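Colleague: sequence plus the predicted model coming up.
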Amino acid sequence: MKIIVTGSLGNISKPLASELIRQGHDVAIISSQAAKQQDIEALGAKAAIGSVEDAAFLTAAFAGADAVYAMTPPNYAASDLIGYYRHVALAYAKAAKAANVPHLVYLSSYGADLEKGSGIIGGSHQAEGILTALDNITITLLRPGYFYYNLYQFTGMIKAQDFMGSNYGGEDKLVMVSPLDIAAAAAEELTNATPQNKVRYIASDEKTCNEVARIIGEAIGKPDLTWLTFTDEQVKNNLLEHGMPPAAAGLLVELNAAIHSGLLASDYEKHPPALGKVKLQDFVKEFAAAYQQG
């Protein structure tokens, strides 16, 4: 199969491309950075250098593809984050239609079923709507949970204050996921001989925030580490003090609040997947190594 992978050599895209190449597929990787071309080719893939916001470029890159893995690169500098997701999805839709792509696998998020109240995940909701409206293209929506590496954001707080904290915490449950488990699921869907329009949730482990703090604390030599729950206002003010634009801060606080209330995982809980291979105990080894080096 000829398969297009977006996301350059990111945490998901690199292991995904590597697995597809191992299986013998013809893989092209889209990257916005020309400097990545050599590394992409060293992996055994073709490099297509350009922007996923450029529908004309994508149309050319998608030509002859049997399947496309599409993701929206993070862009917290965008003045309208939701609009950015919509813009990228429209470029994907236009290119997939023009290039007659038969199957598109889109990296969305848990909570993307929600029309409102999910913060930045509202962008994934709108992207899903744009892509699933396409005719004659099979759309597979991947909805992973909370990425393990989001926990790195607490490193400075742990070192300075000996606790973790946000406007979610305590006994709130985190549905967590490893990029490796996402890559494995994406590879399965991209190479499916009989793809279907469907939603696939992906998770690696489920733990309360208290359990996460305990496991991290034991790994870094702080067995009494706790995860505190702050108010929405406290978290937003802290984000603003650290220079985050007001609109982005508001979306992040809303997203966190949806984790705290359980809203974000409400549909996930109705369709729980089999958990992946990479558990929190595996990830904390990486976390502890990075913590000690930082």
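Modeller: Structure's in. What do you need?
Colleague: use CA for all of it now, contacts and neighbours both
Modeller: Fine.
Colleague: which strands and helices sit next to the helix or strand containing residue 287?
Modeller: For residue 287, the host element (DSSP states H and E) is helix 280-293. Contact partners of helix 280-293 among helices and strands, from 3 or more Cα pairs under 8 Å, 6 or more residues apart in numbering; DSSP states H and E: helix 209-220.
Colleague: what helices or strands is the helix it packs on leaning on?
Modeller: By 3+ Cα pairs under 8 Å, 6+ apart, helix 209-220 packs against strand 227-229, helix 280-293.
Colleague: with respect to residue 151, which of the ones you listed lies nearest?
Modeller: helix 280-293 (8.3 Å; Cα to Cα).
Colleague: who touches that closest one?
Modeller: By Cα atoms under 8 Å, 6 or more residues apart in numbering, the list of residues contacting helix 280-293 from outside reads 148, 152, 155, 176, 204, 205, 212, 215, 216, 219, 220.
Colleague: ok, now with 10 Å
Modeller: Residues outside helix 280-293 that contact it (Cα atoms under 10 Å, 6 or more residues apart in numbering) are 148-149, 151-152, 155-156, 158-159, 176-178, 204-207, 212, 215-221, 294.
Colleague: of the residues you listed, keep whichever come out buried.
Modeller: Buried members of the contacts of helix 280-293, counted by 16 or more other Cα atoms under 10 Å: 148-149, 151, 155, 158, 176-178, 204-207, 212, 215-217, 219-220.
Colleague: sorry, back to before: next, the angle from the helix holding residue 287 to helix 209-220.
Modeller: Interaxial angle, helix 280-293 versus helix 209-220 (axes from the mean of the first three to the mean of the last three Cα atoms, to 10 degrees): 50 degrees.
Colleague: same question for helix 280-293: list its buried residues.
Modeller: 280, 283, 284, 287, 288, 291.
Colleague: off-centre distance for it?
Modeller: In terms of Cα atoms, centre = their mean, to the nearest Å, the centre of helix 280-293 is set 20 Å apart from its chain centre.
Colleague: also this one, for the comparison:
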Amino acid sequence: MKIVLTGSLGNIGNPLTQLLVGAGHQVTVISRRKERIPEIENLGAVAAIGSIQDVEFLTETFKNADAVYLMEAWEGMGSLFDQEIDFLAEFKKTARNYVKAVQQSGIRKIIHLSSIGAHSDQGTGSLLVHYHVEQILQTLPEDVSIKFMRPVGFFSNIYRWLPAIQSQGKIIQSYGGSRKEPWVSPYDIAATIADEMEKPFSGRTVHYIASDEVSPDEITAALGQSIGNPDLEWKVVSSEELLHQMMSAGINEWIAKGMVAMQRAQADGSLYEDFYANKPTFGKVKFEDFTKEFAQKYKI
């Protein structure tokens, strides 16, 4: 198949490109940066340099493709420290661009990278953006098949805790304890998407993706062991204190409030209700595998 990927060569895009090229597909990777061209071509793919905010560029790139992989990236919208960005509006704008480009190009097969939390417009915090993107994509004609991929929290998101772990020996969140929650490796996301590209497309389907289940207590113990700090602490602070910390650091107010609300949904388990009602087979990469990678980053 001829497949177009948005999202450049990020944590998912890089292994996804390799998997699809390795399976014999003709892959085009969209990137904003010209310096990515050699890396994309070295993987056996074709680079298309342009912006997903440019509908004409998207339309031309999508033409003659058999399927497209659509995603939005928080960082692609701008800095999380920019108080002027309306992230919800930006996500909606990108989704509408995709709808126009899909309609104008004639694409009929879509795999969309959504997220846990996209099942509801209530109580999911900043994950609300994914609910709205899915709803906008649902406005496409019925003959356009869409596979909505909803991964849970990425292992790689744990790197956001690295500064506090290095400086204070603490993981600071507004929830904790022994309740397990699902996590996912970007590689397992890529592998799942690559597999779904090979399967029939029909209607609109939802696919949750996860790799492992671990609790905050288990995360603390495993990370502490991996970095040689058995006293690593998971410190639970109030939602108000966490919000104050993020706002003091200059994080966009909507994002900060959304993160606090999301952690509240993680704490009471409501974020994962639809996930567990439609629980997928877990991927190959386990949290223990991630701790080895984390330990290497910790030492740098």
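Modeller: Arrived safely, thanks for sending. Note that the structure is predicted; figures quoted are calculated from it, not measured.
Colleague: need the TM-score between these chains.
Modeller: TM-score of the superposed chains, computed with TM-score structural alignment, normalised by the length of structure 1, equals 0.96; 293 aligned residues with a Cα RMSD of 1.3 Å.
Colleague: the buried residues of helix 280-293 of structure 1 into TSV, with extra columns for distance to residue 92 of structure 1?
Modeller: Converted to TSV, the buried residues of helix 280-293 of structure 1 look like this (distance: Cα to Cα, whole Å):
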residue	distance to residue 92 of structure 1
280	33
283	32
284	35
287	34
288	38
291	38
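Colleague: tell me the two of these that are most distant?
Modeller: So, the buried residues of helix 280-293 of structure 1 by Cα to Cα: farthest apart are 280 and 291, at 15.6 Å.
Colleague: can you map out the helices along the stretch 101-250 of structure 2?
Modeller: Assigned by DSSP state H, counting those that start in this stretch, the stretch 101-250 of structure 2 shows helices spanning 128-137, 162-168, 186-198, 216-227, 239-248.
Colleague: how about a markdown table for these, with distance to residue 109 of structure 2 added?
Modeller: Listed next are those as a markdown table, based on distance: least, Cα to Cα, whole Å:
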| stretch | distance to residue 109 of structure 2 |
| --- | --- |
| helix 128-137 | 12 |
| helix 162-168 | 39 |
| helix 186-198 | 9 |
| helix 216-227 | 38 |
| helix 239-248 | 40 |
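Colleague: those: which one's closest to residue 42 of structure 2?
Modeller: It is, among the helices of the stretch 101-250 of structure 2 and with distance given as Cα to Cα, helix 186-198, at 18.5 Å.
Colleague: most remote residue from the middle of structure 1, which is it?
Modeller: residue 224 (30.4 Å; Cα atoms, centre = their mean).
Colleague: residue contacts, the nearest residue in space to it that is not next to it in sequence?
Modeller: Excluding the flanking residues, the one nearest residue 224 of structure 1 by Cα to Cα, 6 or more residues apart in numbering is residue 217, at 6.6 Å. Residues near residue 217 of structure 1 by Cα under 10 Å, 6+ apart: 158, 162, 163, 211, 223, 224, 225, 226, 284, 288.
Colleague: the fifth one against residue 212, yeah?
Modeller: No: Residue 223 of structure 1 is beyond contact range of residue 212, at 11.5 Å (criterion: Cα atoms under 10 Å).
Colleague: tell me the spacing between the counterpart of residue 140 of structure 1 in structure 2 and residue 76 of structure 2.
Modeller: Matched by TM-score structural alignment, residue 140 of structure 1 corresponds to residue 147 in structure 2. Distance of residue 147 of structure 2 to residue 76 of structure 2, computed by Cα to Cα, to the nearest Å: 22 Å.
Colleague: among the two, which residue is more densely surrounded?
Modeller: Comparing residue 147 of structure 2 with residue 76 by other Cα atoms under 10 Å, the one with more neighbours is residue 147, at 22 against 13.
Colleague: roughly how far apart are that one and residue 205 of structure 2?
Modeller: In terms of Cα to Cα, residue 147 of structure 2 sits 5 Å off from residue 205 of structure 2.
Colleague: which residues do those two both contact?
Modeller: Joint contacts of residue 147 of structure 2 and residue 205 (Cα under 10 Å, 6+ apart) are residue 111.
Colleague: tell me the contacts of residue 271 of structure 1?
Modeller: Here residue 271 of structure 1 is in contact with 199, 200, 201, 265 (criterion: Cα under 10 Å, 6+ apart).
Colleague: map it onto structure 2.
Modeller: Aligned partner of residue 271 of structure 1 by TM-score structural alignment: residue 278.
Colleague: over to residue 101 of structure 1?
Modeller: Using TM-score structural alignment as the criterion, residue 101 of structure 1 maps onto residue 107 of structure 2.
Colleague: wait, that match touches residue 65, no?
Modeller: Yes: contact criterion Cα under 10 Å: residue 107 of structure 2 and residue 65 qualify, at 7.0 Å.
Colleague: surely residue 56 of structure 1 is in contact with residue 98?
Modeller: Yes: the pair residue 56 of structure 1 / residue 98 is scored as a contact, 9.3 Å apart, by Cα under 10 Å.
Colleague: list residues touching both of these two?
Modeller: What both residue 56 of structure 1 and residue 98 touch, as defined by Cα under 10 Å, 6+ apart, is the set 62, 92.
Colleague: if I look at the counterpart of residue 212 of structure 1 in structure 2, how far off is residue 88 of structure 2?
Modeller: In structure 2, the residue matched to residue 212 of structure 1 (TM-score structural alignment) is residue 219. In this view, residue 219 of structure 2 and residue 88 of structure 2 are 31 Å apart by Cα to Cα.
Colleague: repeat for residue 270 of structure 2
Modeller: Distance from residue 270 of structure 2 to residue 88 of structure 2, by Cα to Cα: 22 Å.
Colleague: okay, now the aligned partner of residue 207 of structure 2 in structure 1: neighbour count?
Modeller: Superposed on structure 1 with TM-score structural alignment, residue 207 of structure 2 falls opposite residue 200. The tally of other residues near residue 200 of structure 1 (other Cα under 10 Å) stands at 21.
Colleague: now residue 200 of structure 1, nearest residue through space, not along the chain?
Modeller: In this structure, residue 200 of structure 1 finds its nearest non-sequential neighbour in residue 142, 5.0 Å apart by Cα to Cα, 6+ apart.
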